[in-house]
Every structure is written in C-alpha cells, then in structure tokens.
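J.: Got a sequence here, can you model it:
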Amino acid sequence: MSATLSQLEKHDGFIARHIGPNEGQTAEMLKTLGVASLDALMQQIVPEQIRLNGPMALAPAKSEHEALAYLKKIASKNKIYKSFIGMGYYDTVTPPVILRNVLENPGWYTAYTPYQPEIAQGRLETLLNFQQMIVDFTGLDIANASLLDEGTAAAEAMALARRSSKSKSNQFFVDVDTHPQTIDVIRTRAEAFGFETVIAPASEALKHDYFGVLLSYPGSSGQVNDFSSLITALKDRKAVVILATDLLALCLLKSPGELGADIAIGSAQRFGVPFGFGGPHAAFMAGKDEHKRNLPGRIIGVSIDKRGNRALRMAMQTREQHIRREKATSNICTAQVLLSNMAVMYAMYHGPQGLKDIAERTHRLMSIFVAGLRAKGAHVDTKAFFDTVTVDVGSVREQVYMRALAHKMNLRLVGETKLGVSFDEKTTRDDVVALWEVFLQDQAQGLDVAQLDALFAQTGLQDIPDQLQRSSAYLTHPTFSRYHSETDMLRYLKQLENKDFSLTHGMIPLGSCTMKLNATSEMIPVTWPEFGDVHPFVPLVQAQGYLEMIHELEAQLRAITGFDAISIQPNSGAQGEYAGLLTIRKYHESRGEGHRNVCLIPQSAHGTNPASAQMANFRVVVTACDKEGNIDLADMEAKAKEHADNLACLMMTYPSTHGVYEESAKQICDLIHSYGGQVYMDGANLNAQVGLTAPARIGADVSHMNLHKTFCIPHGGGGPGMGPIGVRAHLAPFLPNHAVVHLEGPNPGNGSVSAAPWGSASILTISWAYITMMGPQGLKRATEYAILNGNYIAKRLGEHFPVLYTGRNGRVAHECILDIRPLKEASGISEEDIAKRLMDYGFHAPTMSFPVAGTLMVEPTESESKEELDRFIDAMISIRKEIDNVQNGVWPLDNNPLVNAPHTLADITEGEWTRPYSREQAVFPMPAQKHNKFWPSVNRIDNVYGDRNLFCVCPPMEDYQA
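T.: Next comes the predicted model:
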C-alpha cells in the first residue's frame, strides 16, 4: 500500500460531496477564467484589507458518521418527560405517512418560495387548503398562509389593528390570561412602535379606550370565557378585537367569528408538528374581508392560466416589503410553509370527524381528571375549560411539582401556589391515574377513569358552557374528506410533489437566496425524538443536550463572524434584521442618546431592510449608489454629516446586493462610527464571506445570519428559516431575552422577538451538522467555490447577456446580475419571458427584477457541478438565440416559445398545432430533456386577474375535477 495511515484517516468525504466541481472541472473553469488557481482568483476579487489572516478557530471537520454519532451522544442528554406544560405547545402524533413523505422528503423541503407559481402548484394547493382550514375553524373571511409563531402573529395582529382601527387611542390592551411569551413579544413590538400596552384581566377592557384588544380563548390558564358581549361593547368603542385561540379547541368551541372577533391568531403546531424545543411551527392569522389588503404575510389566491384553467399564485401584497420598503406594513418575507403543509395534511388525514374525536377525547380526559380532583376536595380554579386547568394546591406546590418530576412528568408553575395541567392528543388514561396520584397521593384510591367516563358519556360536554359549544360545521370542503386512508394520502402527497420543482430536479440559481445542498446527514437529526419531543419550557436540566448543541453552534458562529455574542432567537432573516436594529436602539438609549433615530440605507439594499427599520421606529434616509452599483461614498458622507446628531445606524449588505465586493466597505464602516452610528450588516451574502473575511473584520457591529442560506437549513417551499444575530461586545447586553426562560447574557429586562427562547431550535441541528462536517477548511473552500461558480457563469454568459455590475478586475462575487433591459428594448422579450421559458428547459428561474428591475440575478452556489452549470449556461444561450429569432422577425412577438412559455402537456396534445415553432422546440428545446423532463402543470398564470378577482379559499370540487 502506498498511502500512509494518516492519509487513509483523512475524513474529507463530506466536503468533497458538498462541493459540486471535482478537480478536473475546477481546472477547466479556472482556465476559462484565465487564472492559475482558486487562491489567485480570490486575490483578484476579495479586497486585501478585509481578508482574514488565518483559518477560523473551528474544530477540524468530522465525517458524516462521526458527526451523527457525536450529535446522538449530545442528544441523549435531553430527558424526554411527559409534558403537561401547555402554554401553546402540545404533544402530537405526526402521522408516519406525513413524516416520511413531507417532513423527511427533499421533494418537499428543498423547494423554494413559490415566486414561480407555474412550477409550484403542489405546495400552493396545500397552502390554499391551510387557508381554508383556518377560515373554517375561526369563522372569519380570509386567512394568510402562515406566520412565524404565535407570539409574532399576535404582534402582527396588533399592528394590523392599529392600521384598521378608527380609534384615536395609542393604547393596546392584552388579556392577562394570555401566554406570557406572547405578551412578551407584543410588548417588544409595541415599545418599538411607540404603543402603550395595558396588561390586565379581560373584565377591565372597557375601563379605557383602546385601538385594539387581544383576548385569549381559551386563556393561558385554560379558562374559556364567553366574550361575545364584551366584544360587542369594545367594537362600539372602535377597538379592533383579536382572539388568540387554539385550533383543536375550536373543534368544540364556538368560532371567534361567531363571537364577533375581527381577527384570530394562534399556532397550528399541535396538528402533527413536533415540539422541537420551540419550533419551527406554523402560526396563523385570519381576519375579515375588509382586512384583505392589509393582512400581513403571504396569501395564496386562485387565478387562471393562459388557457383559462384554475391556477394558484401568491396574491396581492406578496413581497410588498420589497416594493413599499420603509412604507411597508410588515417586514415579513417568509412563511412556515413546510410546517403549515404538515398541519393541513394532518387535518386532511384525520378529517373533520377525526379531529373532533381527538378534541373530544382530550377534553373528556381533562374532565375526568378534574372531576376526580374535585371529588377529593382539591381546588381547581378553572371553571370552564377545554384541555387545560389551573389547580391551587397551596403550600404543597413544590412537593406536588417534585412528585410529578419523579414520575417523569412536567407541570406548569403558576404564581406562588398553583400548578397548570394541559392535556393533548398523546394523553392517556394511565396519565390521568398517575396525575391523580401526584396531586392526591393516597387520596387517589377509589378514583376510577372508566366510571367517570360513563358518567360524562351521559352528560355530554359538561365543562364547556352550552352557549360556547360549537354547532357550526368546519372542513366541509370535499378535499378534507378524501384522503383518510394511507394509500389515498400517499398518492395525493406524491401527486402534489410532482407538480413542484425542487433541488431534486435541478439547480435553483436564485441570486441572493442561496439554494444550497441540504445534505441528508444534516437533516436526519431533525426528526430524532431526543430533539423533537422536548417542550420549549421544560426545566433546563432536561434540555442539556439542546443547550450543549446550541452553545457549540454559537461558538461556531462567533468564530465564523468574528462577533463576541450571538442571539439564536430570531426565527427568520427579516426578524434578525428587526432584532439587530432593536439592539442598536437599546444601546443608544442606554447612553442617553435615544434621540438617534436615523437609519441610512443604500438604494441597493434588500427590501426588507427599510421595512425592518420602519418596524424598529427608525427614520429611513436612502443613500445613492454610483453607476458601478457601489455605495456612493460622497453621498453617504454627506448624509451621515447632515444627520450626525441623530444618526443611529447604517444598514449595508456585503458583498453588495449588486453582487460585488465593494472596495470601500471598511472605510464606510469607519465613517459611520465617526458620526456616532452603528453598522448593521445584512447577512444575506454571508456565504461569500465565510473563511475569507468576516462581518466584524469588515467593521460591522451587528449582523444577522440566514441559516437557511449560508448554513444549509432548507427553504421548505418558503419556510422555515432562522436569522440569528451576532454582535460586538458593547451590544451584547441589549440582545433579546425571554419572559419564560431567562437567558444568560442579555439584560434581564429585554423583551423577546420570538415566542421560543432559542427560536426554531430543532432545525439548528442542521447548521451545527453542516459546520461540524465542513470544518474551517471546508467552509472556506465552499466560499471559494461559490465565487468560482458565480464567476464562471458570469464569464460564459457575459458574451450573450450584459453583466450589469462587476468589481475589481471585472469579476463578480458569488452571484451576477444579467441585464435584460437592452434585449427587451430591442426584441420586446422581457425578463419574465426568459424566466418562464427556463421552465421548459428544466430550470427554476434566477431571481427576477431584484435588486434592479428588468434583470435576472444568478447565484449557482458551491454545490452545483460544472456539468450542471454548463447545462444552465447552454439553456440560457439557447434562449438568447430564441430572442434573436424574435428580434429578427423569424417568430412574431406575440407568438413565440418565450411569450407562450411555459409549455404543458395540454399544449402539445392539442389537436391542431398552429404555432410558428414545432412542438418539439416547445417542450424539448435541449436534446437531453427527452430523457428527463420536468413538466409544468399549468400554463403562464394571469397575475392581474388573480388580484382583481381575489379568491383565497378552496374552489368548488368541480374545479379540481375539471
């Protein structure tokens, strides 16, 4: 054997499998670019003054099996106790057919946000089903396609109430019997907006005038109140009334709409989505028809395609934060698509009767438990309830709580003398008996579950008042009654999956969105019970595995970014922006400079930047870019000087949103600091920094990290994501804390930005695994290959499409912008026509018209091989020739493969073909496609029709059959 043992022990297999081009392909690509090595290319592109001097302080790479074995050992330190904590998080059974075929299926989790709806009809259908489900349960007119979590949904509802209310009050009332984490997130958002929050019993809601009132139904204590008369009185005072509610409870309780509520919010977590120590979970929001133009988040609407057939798309204010910028009503640019898909599939699998059975069983077990306690003289505070009660045990609370722990049961501590108990789908008769013994000890003898069950069978839902018992139907659309067998559900899931383009089909070259490989070994731990079955509010001694993994990830992110402290809490990139800006605001206030409220944002910034600044109550001042797309230094300095006394911060993206490494980045940071401001660096392009430079090295004070971009958490068809922030030491005290689980480091009084203390904790395992298996050398190599691939595409396509912006030596960063405007002017073919035509070639389009209208922004990532890059390049060159045919009059502008794209099976099976190009040109423009064709399921969708005829629930079943 010629190899040494040390060579044989090299564990670089994962790195080589993550990075697409092999050695031979790398050499060919470097030759095309005219450089001798990757290092030489980096020297040409990344400014010397920001380059790192040495490797990142990370542990050497582990192989896949080593990393998984190590993580399994960490996971084993989590203790899985039976949870009776409740507080908006409930144990649930994920049907295996949904677990395996959705949550664990890359055909579902590697798809991108459905901005190209013609190749996203599958998940758009499930999202429409989700909206229908929420509308049915809440009794309201319209629902969105999910929000990040219940706490942030409540905060968004408060903002919606302010926009909708005719009241002149600046006060927002919150029922004290609301989950404490929800109150915490509301307070944080209200403080930034300048609203005054009043937290008090619901009975006091009429003492003053409020622009909005949030009531909890059921309450956090479990109490179910009839709020109908209170809601009527509040609306007479022009208050917008929001009900925080529970989907399973609404199987049995009168709907919020029937009580008169304007808005309903809550979480769909208990519909088949594991605890995951806090997430990811899909929240929901529903409102009245009058709210449809102001409802935050994404809304899926029904439109028609070019043939007049039903087709789905994201409606109305989709990406309105990018369009309206600082005037946007929200910075939300994502949803929890994968999780809302799971929740609605759970509802479809069980159907209305199955869900009602689960609800009635859960309620019955709680009624039996309470009846047993009361029979033995125990004091149950809760008079009317669904699944949760509060028990006053007086001075023995600690003993009862510890007895529960000894039985591996978690109860909720309430006040000084009380304990909360919540039941769920997994609660059993044996649990009721065990809890009786915990609360009553020897007195529990003689209590019989079966005996009490027989009694309740005669009396019905005795613990829900008659006037609050639901009589209205829900989930009546046939789609909720068709898929109750596993065979039917399996085939339905596969049918939907086949309509959607994902990374399983080919490259998704989205500039700024970074659709990286989501390696299978990174995904496996997400569904381990050791991570999935942990309630976010367990005693931390039971979550030592989670804390160890999180602390290791924080250390990894510190080493990568150069920052001193990390907050894992923000559970989206936009929420990371918001959290970072709040941190800057609190820092200025701590120094007596709370008047600093001006946020400088370059014209090239992400659209969420000004929207986030507006949410943090900063005044946005836009700075210019020069003709090369760089920040205009002279204008930046002039604006900084003009607003010096009030300058709070600058928001910048690096490399820039225009896809280049700006030479003056360090100089810009120094300039802002000289005027007393802080630098916020948008982390959208962090994947072009890792190992070569770092935000702190460049001069940033705070930055968010899109874990779903740089660190491989999958996009899930439009969510989940994570957006932790890193900060320098002087900002560390001002990071988010949490009302329920107090975090070490940030000031104790700091509010939270997410419902759970560590955000969507269960998917942090993905980024931990990626960093652990790549190590410092692998991560640096990934950045180098992202830059190599981006420049290879720019070089080869630059001969056919103008590359709008380049940096030093005519190079780009990891992405490039192709300028379609001159071609459109010459030929009439638009960037949208090219995007749709790419579907016929078997590709998802690049990012369209962002950051510059009339362009395509291409980012290949490091995981695509030269073969795949060439396939995309060849497709684009072929499309360029098609444009020439239009320009030269070979094909008319109104009838050619581009304006008719995408082509479907319906096109080529129609009887008479009258188009000036062949059927083969339409659907097989490249020969290789005959062996591997992705078929769009609808023709080009009419966006205008969809907005003018807004319809956001499931159409009649005849439409599906047609």
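J.: switch to C-alpha atoms for all contacts and neighbour counts from now on
T.: Noted.
J.: Just checking the distance from stretch 555-570 to the centre of its chain.
T.: 20 Å (C-alpha atoms, centre = their mean, to the nearest Å).
J.: contacts for it?
T.: The contact list for stretch 555-570, computed with C-alpha atoms under 8 Å, 6 or more residues apart in numbering, reads 56-58, 554, 576, 579, 690-691, 694-697, 702, 722-729, 732, 735-736, 753-754, 756-760, 771.
J.: try stretch 20-29
T.: Contacts of stretch 20-29 (C-alpha under 8 Å, 6+ apart): 16, 37, 788, 792, 862, 863, 864, 865, 866.
J.: out of those residues, which are buried?
T.: Among those, those classed as buried by 16 or more other C-alpha atoms under 10 Å are 16, 788, 792, 862, 863, 864, 865, 866.
J.: pretty sure the second one is touching residue 37, no?
T.: Going back to what we said before, that points to residue 788. No: with contact defined as C-alpha atoms under 8 Å, residue 788 does not count as touching residue 37 (10.2 Å).
J.: Find residues that contact each of these two.
T.: residue 30.
J.: Kindly reformat the buried ones among the contacts of stretch 20-29 as JSON lines and extend each row with distance to residue 298.
T.: Shown next, in JSON lines, are those (distance: C-alpha to C-alpha, whole Å):
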{"residue": "16", "distance to residue 298": "38"}
{"residue": "788", "distance to residue 298": "35"}
{"residue": "792", "distance to residue 298": "35"}
{"residue": "862", "distance to residue 298": "30"}
{"residue": "863", "distance to residue 298": "30"}
{"residue": "864", "distance to residue 298": "30"}
{"residue": "865", "distance to residue 298": "34"}
{"residue": "866", "distance to residue 298": "36"}
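J.: Now show me the structure for the sequence below, then we'll compare the two:
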Amino acid sequence: MERARRLANRAILKRLVNEAKQLHNGDMSCRSHVLYTPSRYVSSLSPFGSKVYKKSDLLDARNVSNNFGSQIRFISVDALKPSDTFPRRHNSATPEEQTNMAESCGFDSLDSLIDATVPKAIRIDSMKFSKFDGGLTESQMIAHMKDLESKNKVFKSFIGMGYYNTHVPPVILRNIMENPAWYTQYTPYQAEISQGRLDSLLSYQTLITDLTGLPMSNASLLDEGTAAAEAMAMCLKDIDYSSGDVCGVLVQYPGTEGEILDYGEFVKNAHAQGVKVVMATDLLALTVLKPPGELGADIVVGSAQRFGVPMGYGGPHAAFLATSQEYKRLMPGRIIGVSVDSSGKPALRMAMQTREQHIRRDKATSNICTAQALLANMAAMYAVYHGPEGLKAIARRVHGLAGVFASGLKKLGTVEVQGLPFFDTVKVTCADAHSIAGAAYKSGINLRVVDAKTITVSFDETTTLEDVDKLFKVFSGDKPVSFTAASLAPEVETAIPSGLERHSSYLTHSIFNTYHTEHELLRYMHRLQSKDLSLCHSMIPLGSCTMKLNATVEMMPVTWPGFTDIHPFAPPDQAQGYQEMFNNLGELLCTITGFDSFSLQPNAGAAGEYAGLMVIRAYHMSRGDYHRNVCIIPVSAHGTNPASAAMCGMKIVPVGTDSKGNINIEELRRAAEANRDKLSALMVTYPSTHGVYEEGIDEICKIIHANGGQVYMDGANMNAQVGLTSPGFIGADVCHLNLHKTFWIPHGGGGPGMGPIGVKKHLAPFLPSHPVVPTGGIPAPDKLNPLGTISAAPWGSALILPISYTYIAMMGSKGLTDASKIAILNANYMAKRLEKHYPVLFRGVNGTVAHEFIIDLRGFKNTAGIEPEDVAKRLMDYGFHAPTMSWPVPGTLMIEPTESESKAELDRFCDALISIREEIAEIENGKADIHSNVLKGAPHPPHVLMRDAWTKPYSREHAAFPASWLRTAKFWPTTGRVDNVYGDRNVICTLLPVSQMAEEAAAAAANA
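T.: Just a heads-up that it's a prediction; the model follows:
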C-alpha cells in the first residue's frame, strides 16, 4: 500500500514538472520553483492569487488529482525570502534596468560591460567572507548589534584624560546627529547651498575664540592629539633658528592630573627666548578660568567633546585650534569666513581656500582635509542651547562636585589629596592605588590609576551627589561614612585661585543668548537645515567622494548608550562588544582588500595616508635603510598624496601621464631606476583619478618592488574594486580606506571620516599603537613599535565604525560585488548620455570608464565665456550639487553617480546638464548675452528673483524653473553667488553683530 502511494506521488510530480515546462516554455533553468509548501505558508501565499498545494495534499494522490488543473501556479523560493533584505534597497538599478543601461552602452549585459572595463590581469574570481557572506537582513543586523551592545558594560567613568560623559540634549540628538539633512551633506565647497551649516560652524568658531581669548579659530580638527601635533608643527614652521634649538613648548591648562598653574610668567619667559607657547585646554573650564589668550599663549588646542558629544569609545569629536591673526596662513584645516554675495548681502564661505592641502600639494603645511563638521555643529548648538550662563552653571557644578569630593576625602583621612588648585580632577595619593581602583570596579566605577600610589578622579556634567557618596564608600574601604556629599556642599569653597578666575565676558552674540527653550532651538536648527542641500534633496555626484546612501538601519546603533557612553581607556573587558566588532570588521576588510592586517586607528583618509607612509618608513628603518626617502607620485594622484608625503619628510618625484590619462610607465620606470638606492614608495590611486582602470597597474607595482620600494595605494576609489579586484591582489603593500566613501560613513557636512589602513604581512609589525591601550599589528621582536600613535584614541573614531560594519555585513560578498558593478554601470550610462553634449575626457582601452568620469568644459571659455564655476552655480537652480570641479584636470567636472542612485535620478541629473548645454549654445549662437546670462547670474535665490525691478536679459521664469520637475519640488539657494575675493581680502571668522553685518554689506554693495 505504501509503495503504491509513493508511485502515485511520483506520477503526480512528473505531471507537475511537465506543467512547469509548459508554463516556462520548456525552460527548466528556473529551478527555484517549488511544487508544494508546508501548511504554515498557505495563508501568507494565498493572497498572491496562486493556487497553493499543501504538503499534506501532495501526500494524498487523490486530493491532488481531484484538484489538479491548468490553474496551478508555482511558488518561487524568492517569494519565501525575508522582506527586509538589504542589497536590493541599496543597489538601485533593477535587473531589467541594468540590462537596458548596459545595452545603451553597447553591451548585451552588465557582466559584459564589466569584463570590458576591468583588466583581466587583475580580476579576482570571487570574494567570499568567512562571516556574513550571504548578508544579514535589516532585522537580523539590528539583533546582532543589540547583542554586541549587550557585551559592552557602561560603567560610571571618572577617568578624564580629555574624555568626559555629557548630556546630549535630545533636541540636538534627534535633529542633528540622527538627522540625514545634517549628516548627509557634503563639505561646503559650494557655499550658496551650504549657508546653514556654514552659519553653525561660524558659531563654533566664535565659541572657540570667545572661550580661548584668541581671535582666530578653524572649523574643527580630527581630535585633540592631532590638533596638538599641528600646533607644534606651526611653531616649527615659524621658528627663528637664531634663538636656539627650541621652537615651541606645549603645556596643559588644567593639567591631566587636575592641577591649575598660572603660566603667565612662563609664557613671558618663553617669548623672551623666541619660543612659541601652545596651550592645551578644556572649554568647560574656560568658562570660569582665565583664558589662555589672556595668559599670552600663541596657539590653543583642545577638544569640544564635552559640549554635548558622546565619548563613543574615543570619537568622533571636534577638536579645535585657535591662534592670532598673525598665524592665519599657517593654520591647518578649514576656516569659515564672512563675505558677501553678488547683491552685497552677507554670505558665508570657506575662507582662504588656497590654503587647502589638495591645492598646495607638496607645498602644503598640513595634510588635514577632513574636519569634524557634524560634531562641531553639535557642540555649537550645545553652546547655543545653554548660553554663557548655562555653561558657567554646568562648570561651577562640576567644579563643586570635585570640591565636595576632595573635602570628603580629607574628612575620611584615609588618603592624601593634592594641594594644588584644580577644576574638575582631584589627584589622590594612597597606599595601594590598584586596590582602590579594584574596589571601585566592583561598584561599577572606573578610576584612573596613574601609578601604584596615585589615582585621579575626574567629574563631569553627568556626575551626581549620589555618585560622590559611592566614591566615599570606595575610598573608605567599604566602611560606614558619617557624612554625605550633600551635607558637605555648603562648606566647600572654590579651589580656583582668584588670580586665575575669569572676569572677561564671552558668548555675548545674540545667537548664544536667544534659543534656550527646546521649541526655539528646534526652529533655529530647522531654519539652518533648510538652507543646505543634502542627499535628502538629490544626488550629489562628486567624483572621488562617493556620496551614496547612508541607510537608517546602519545609523541606528551610533546613538545606543552601549556604544556612546564608553570611555576609550575603559578596561578592555568592558568593551567586549566593541572588540568583537573590531575583529569582525578587520577580517572583512582584509578579505575585501587582500591584505593580512588592519589598523582601525586613523580617523580620516589623509590621516590614513600619513599612517601608511609612516608604516613604510618604519619598515625601511627596521632594515637599516634610513636613506630611503623618495616617494614617486603621478601627477594624476589625489592632492592629499603629495601633502602627506611632504609631512613624512619624503622627497617627491612626480611622473606624468600619457595622452589617455594613464601613468606614463616608461617615465615611472626611469624615475624608479634613477632613485633605486633611495626609493621608499610609490603613491598610486586605482582606478586612476581620471576615472580609468589602467591596464599596466600590475607592471607598475613590479617596477617599484624591483627597485626596493613599497607600493602605497590610495583607497579613495575602492568603490570600483570591491569584489572585482583588490589592492593586495594587484600588488600594493599598504592601502588606506575612506570609510566615508566606499563604506558608507556619512560626510556630515565636512566630517567625520575614517581612514583605516591595511597592510601585507611584512608591514604588520609597524602598524600604529597607543601608549594607553596597546593596539596595532604584531609587535616587533627586537624593539618597541617604531611608528607610535596616529590618533588620540586607540581605535580612532570608534563610534562610527558600526556604520561601515553594518553596511558590509548586510550587503554580503555578492551585494558588495554587485554594488561595484552597478557603480561602473551607472557611470558608463551617464557618460554615454552626456557624450553627445560634452566631451568625455578619458576612457579605458575598450572605450569604457570606471566608476567615475570627467567631462571637459574647457572649450566653453572660448566659445561662450563660460567657466566650470558657472555650470556648477547653474546646477543649483536645477536642484543639484555640482560634481567635483576643476580636479584632477582644470576646466572639467568629475562625476561619480555611485550604485545607490536610481536610473530616474541619473536621468534627471543628465537632463539638467543637457539643458545647461543648450543654455551655453544660446550664448554661442548669440541668442544670449555673453556677459549677462542665466549661467553668469546663477544661482538665483528668492531675494533676487522677487526684486521689484528685474533688469536681466532673461526671464525670472527661466532663471527659477529651467526644468519641469522643479515645479513640484524646488530647492532654493539662499544667497547669490558668493564673492570669494572679497572674503579673502576681509577675513572675518567669527559672528558679527547684526549692525556690523549691515555695515559690511552696505560697503560691499557700494563697491560692487
């Protein structure tokens, strides 16, 4: 009987297979179709209109034969997959669109296009992860990150050392840190559509200058350690060698162990010897302490972290550097300045942009190109929210808690309290520091052990009287304490000497004295937000900067307390979730790049460049090759490359490119052989910055190795390598990765970024380490790690690493490979659409481009008087941010669409450029005036369009609405074209009173 049932079922299955052949026209490649489904799936599948057979039905031949008919449909396995898979949400082009787009480029499929584009010599067969190969769903990813968070232990931190817990005002957390309108903006190179964050960054600079007592500040640096190093380098560049061998001195105010010293006489003595003084300080302390500027300091550095930015296990945090007008041309980083627009209206811009390292190349005084704009904006809004009195109240409370603690310890009599004045940190001498720290640990408290007999305890905004009582219990040896912190408070006097108390005013501008309620701050931040174009509005097609989707699910863990509230120097067992993530991320990046080891410490791309070159330098030195200091850099390389090499003390030898934009291999060979005994490294970008996969890249690597050098590959274009090739496979020895480009960390209006470096095995011993928490690769057997520290925190900006981690883990190996393919497809599709209107400057051997391409505008200067800037500004009227302008080739635009932009958005941008080309043609044929036209007049903000008098030779209608889609969704620039020359001639880098702003505007309008 059972045998008969099996035979009957087999006959039914055969009939079903035949039916499947008929339904699919005999094509049985669709083997993902199933013939039956368990009962539990019936209710969910039935609504799709399919005739569904349960497994129980199939086991009974009579039921199936009675119900079987031509209406049967088959259930795809794909229909049973989870609904929250991620790659299909990121890689925007559908399979049908991919085929159609490839065909428009002259290829029958996407894979055919890829085969014609990426050289066979460097193609890898496939990429496979040991973890997350298939990719986690969004819900699985959230569950995984929750699990990692649960492995972190959030203790109450009293470690200090430049990192403090803080209350992030929820209105700032929700509306800036978690808001894509703030975190997806690009660096404000296009000022007319960046006025909101420029305004906020100007407030940040004003905050810094007011509190430090010095007139100039930049718009943030990577971290406090970087700021200190940059400040000392400024002293070196300004040295008078006749004064002796000391160019500068760095002091801490207040000190790391809490002491407050009066450096007034010290500064005078230093200046008398021609020595500059750099002072590292604490912004909160400066609300009650005499500012460094009044003590005579030349440069002041520090971190704005405790102004409403989470510790995040080390970053990202906005560092600052303030100095006098005398040193403004030596200042690293970006400076926001006040200028005017074309109508004389006040407008903001990045001041003195010729200082930017990518322009100055090997003559740069710094290689810093990434700020911490998002975090600087948070700190600025924190100061706006609290105002000067609110900040002073917080400082006095923190100082008061430290004073109560010191008073209580004296009352206990079990330890000795340092007698020097302090602000927030109390230094304690005891019999056994480790024993006390161990007791504190058992109570969920972290203390800083300086040495066997010394402990410091640092207080912050989140400390309570109850926390102080817990500390008393720890220091009493768990014995009963006869007093409480609250009972001691009325008797405690300030520990700040009267001569060091602050009497000067600060934050007097109305911005810091108006928005102290949540409702008002919310409205103010939204007014700023509305002035900035971000990925919320449209694609940002920047060549080399990869402005792609920053998905919500990857951003979520960044604000979870288990990740935000951990001190970077907390004991390792309290950060097991972080450590597991670091290990997983390192393994994934090694697989992606073909390298053997990774350092996650560099917290920006340029910092990664510097770290990678220093690793190479350390490797050569370990072999006794101290003389190897020549770095070969193609002229097509990223502008940061020469600056980084110069910062490492290397001699730069440039090599040219051929007519197709490829590195001139024979010239490179001659340069390598001529410098054979001194060759240290080659810096190369792949695909090239010209948007081409160079065929000879593997040969180039062999030439360098044959002449004793190492190959440094700039990872800026890794977006076109992942899953198709890799730096390690090509032949590179070290490479940095811009996680804010290829791996999704959002640009945040100009930062944060991350630049981890990967290395081959022989370079692993020389990876960065850290003096507080050892990190890096394999310790060198016969010496300490010769490279040292690159960033202030052991793992750099650890808090944003979950973003890249979740992206990679959700995409899986196939999703990432497809992303590379679609990025290449999108670029070729756009290049094909635009080639009839603009010359495409460089192509590969088969006529294709890589993931980005360059269109040539140089001819329009002669035919129509049009510059790339005119096209960039006119694009704003169409609702778009311009592509990368005049780099790497002057007079061009470099376009990178990324894989996450839809075909519809690509077409819309192409339509805008084609429409602009038609506007240029009207100038060329005499229909539009060569001096007064929509391009020269762009952008067109509302205040210009709504003037009573309209004197332009073109209509308001055409100026404002040059494309049909603008009728339903128009992003309005808030200012006319900003006058760069005026801004550089009149350098103003702080908020001005409204009356003075009006005077400046009137004067500019009169001179226009």
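J.: What TM-score do the two superposed chains give?
T.: The TM-score (TM-score structural alignment, normalised by the length of structure 1) is 0.94; 919 aligned residues with a C-alpha RMSD of 1.3 Å.
J.: tell me the contacts of residue 63 of structure 2?
T.: Residues near residue 63 of structure 2 by C-alpha under 8 Å, 6+ apart: residue 57.
J.: if I've got this straight, it is in a strand?
T.: No: counting by DSSP: H, G, I helix; E, B strand; the rest coil, residue 63 of structure 2 is located in no strand; its state is helix.
J.: On the three-state scheme, the spatially most central residue of structure 2 is what?
T.: For structure 2, the residue nearest the mean C-alpha position is residue 753 (2.3 Å; C-alpha atoms, centre = their mean). Under three-state DSSP, residue 753 of structure 2 falls in the coil class.
J.: can you pull the contacts of whatever residue of structure 1 lines up with it?
T.: Mapped onto structure 1 by TM-score structural alignment, residue 753 of structure 2 lines up with residue 721. Contacts for residue 721 of structure 1 (C-alpha under 8 Å, 6+ apart) come out as 571, 572, 573, 706, 707, 708, 713, 714, 715.
J.: ok, the counterpart of residue 444 of structure 2 in structure 1 - how many residues close by?
T.: Here residue 444 of structure 2 is matched to residue 408 in structure 1, going by TM-score structural alignment. As a burial measure, residue 408 of structure 1 scores 13 neighbours (other C-alpha atoms under 10 Å).
J.: Could you do residue 532 of structure 1 as well?
T.: 22.
J.: distance of the nearest residue to it once chain neighbours are set aside from residue 536 of structure 1?
T.: Spatial nearest neighbour of residue 532 of structure 1, chain neighbours left out: residue 276 (4.2 Å); criterion: C-alpha to C-alpha, 6 or more residues apart in numbering. Taking C-alpha to C-alpha, to the nearest Å as the measure, residue 276 of structure 1 falls 7 Å from residue 536 of structure 1.
J.: same check, this time on residue 851 of structure 1
T.: For residue 851 of structure 1, the distance to residue 536 of structure 1 (C-alpha to C-alpha) stands at 38 Å.
J.: sorry, back to before: now restrict the contacts of stretch 555-570 of structure 1 to buried residues only.
T.: Buried members of the contacts of stretch 555-570 of structure 1, counted by 16+ other C-alpha under 10 Å: 56, 58, 554, 576, 579, 690-691, 694-697, 702, 722-728, 732, 735-736, 753-754, 756-760, 771.
J.: Let me see the ranges of the helices in the stretch 401-550 of structure 1.
T.: Counting by DSSP state H, counting those that start in this stretch, the stretch 401-550 of structure 1 has helices at residues 429-440, 449-459, 486-497, 520-523, 529-532, 544-561.
J.: ditto for the stretch 551-700 of structure 2
T.: 552-555, 561-564, 576-593, 605-622, 640-647, 665-674, 697-706.
J.: Identify the residues contacting the aligned partner of residue 869 of structure 2 in structure 1.
T.: Alignment note (TM-score structural alignment): residue 869 of structure 2 maps to residue 832 of structure 1. Neighbouring residues of residue 832 of structure 1 by C-alpha under 8 Å, 6+ apart: residue 848.
J.: From the chain's centroid, how far away is the helix or strand where residue 832 of structure 1 lies?
T.: Element membership of residue 832 of structure 1, judged by DSSP states H and E, is helix 831-840. Put simply, helix 831-840 of structure 1 sits 27 Å off its chain's centre (C-alpha atoms, centre = their mean).
J.: same question, stretch 188-195 of structure 2
T.: With C-alpha atoms, centre = their mean, you get 18 Å for stretch 188-195 of structure 2.
J.: That stretch aligns to what range in structure 1?
T.: Using TM-score structural alignment, stretch 188-195 of structure 2 pairs with 114-121 in structure 1.
J.: Now do residue 240 of structure 2 against residue 164 of structure 2, distance only.
T.: Going from residue 240 of structure 2 to residue 164 of structure 2 by C-alpha to C-alpha gives 38 Å.
J.: out of those two, which sits in the busier spot?
T.: Looking at residue 240 of structure 2 and residue 164 with other C-alpha under 10 Å, you find the greater number of neighbours at residue 164, namely 24 against 14.
J.: Let me know the helix or strand that the aligned residue in structure 1 for that one is in.
T.: Alignment note (TM-score structural alignment): residue 164 of structure 2 maps to residue 90 of structure 1. Using DSSP H and E, residue 90 of structure 1 maps to neither a helix nor a strand.
J.: now the residue nearest to residue 90 of structure 1 when sequence neighbours are not counted: how far from residue 43 of structure 1?
T.: Once flanking residues are discounted, residue 90 of structure 1 sits nearest to residue 270: 5.5 Å by C-alpha to C-alpha, 6+ apart. Computed as C-alpha to C-alpha, the residue 270 of structure 1 to residue 43 of structure 1 distance reads 52 Å.
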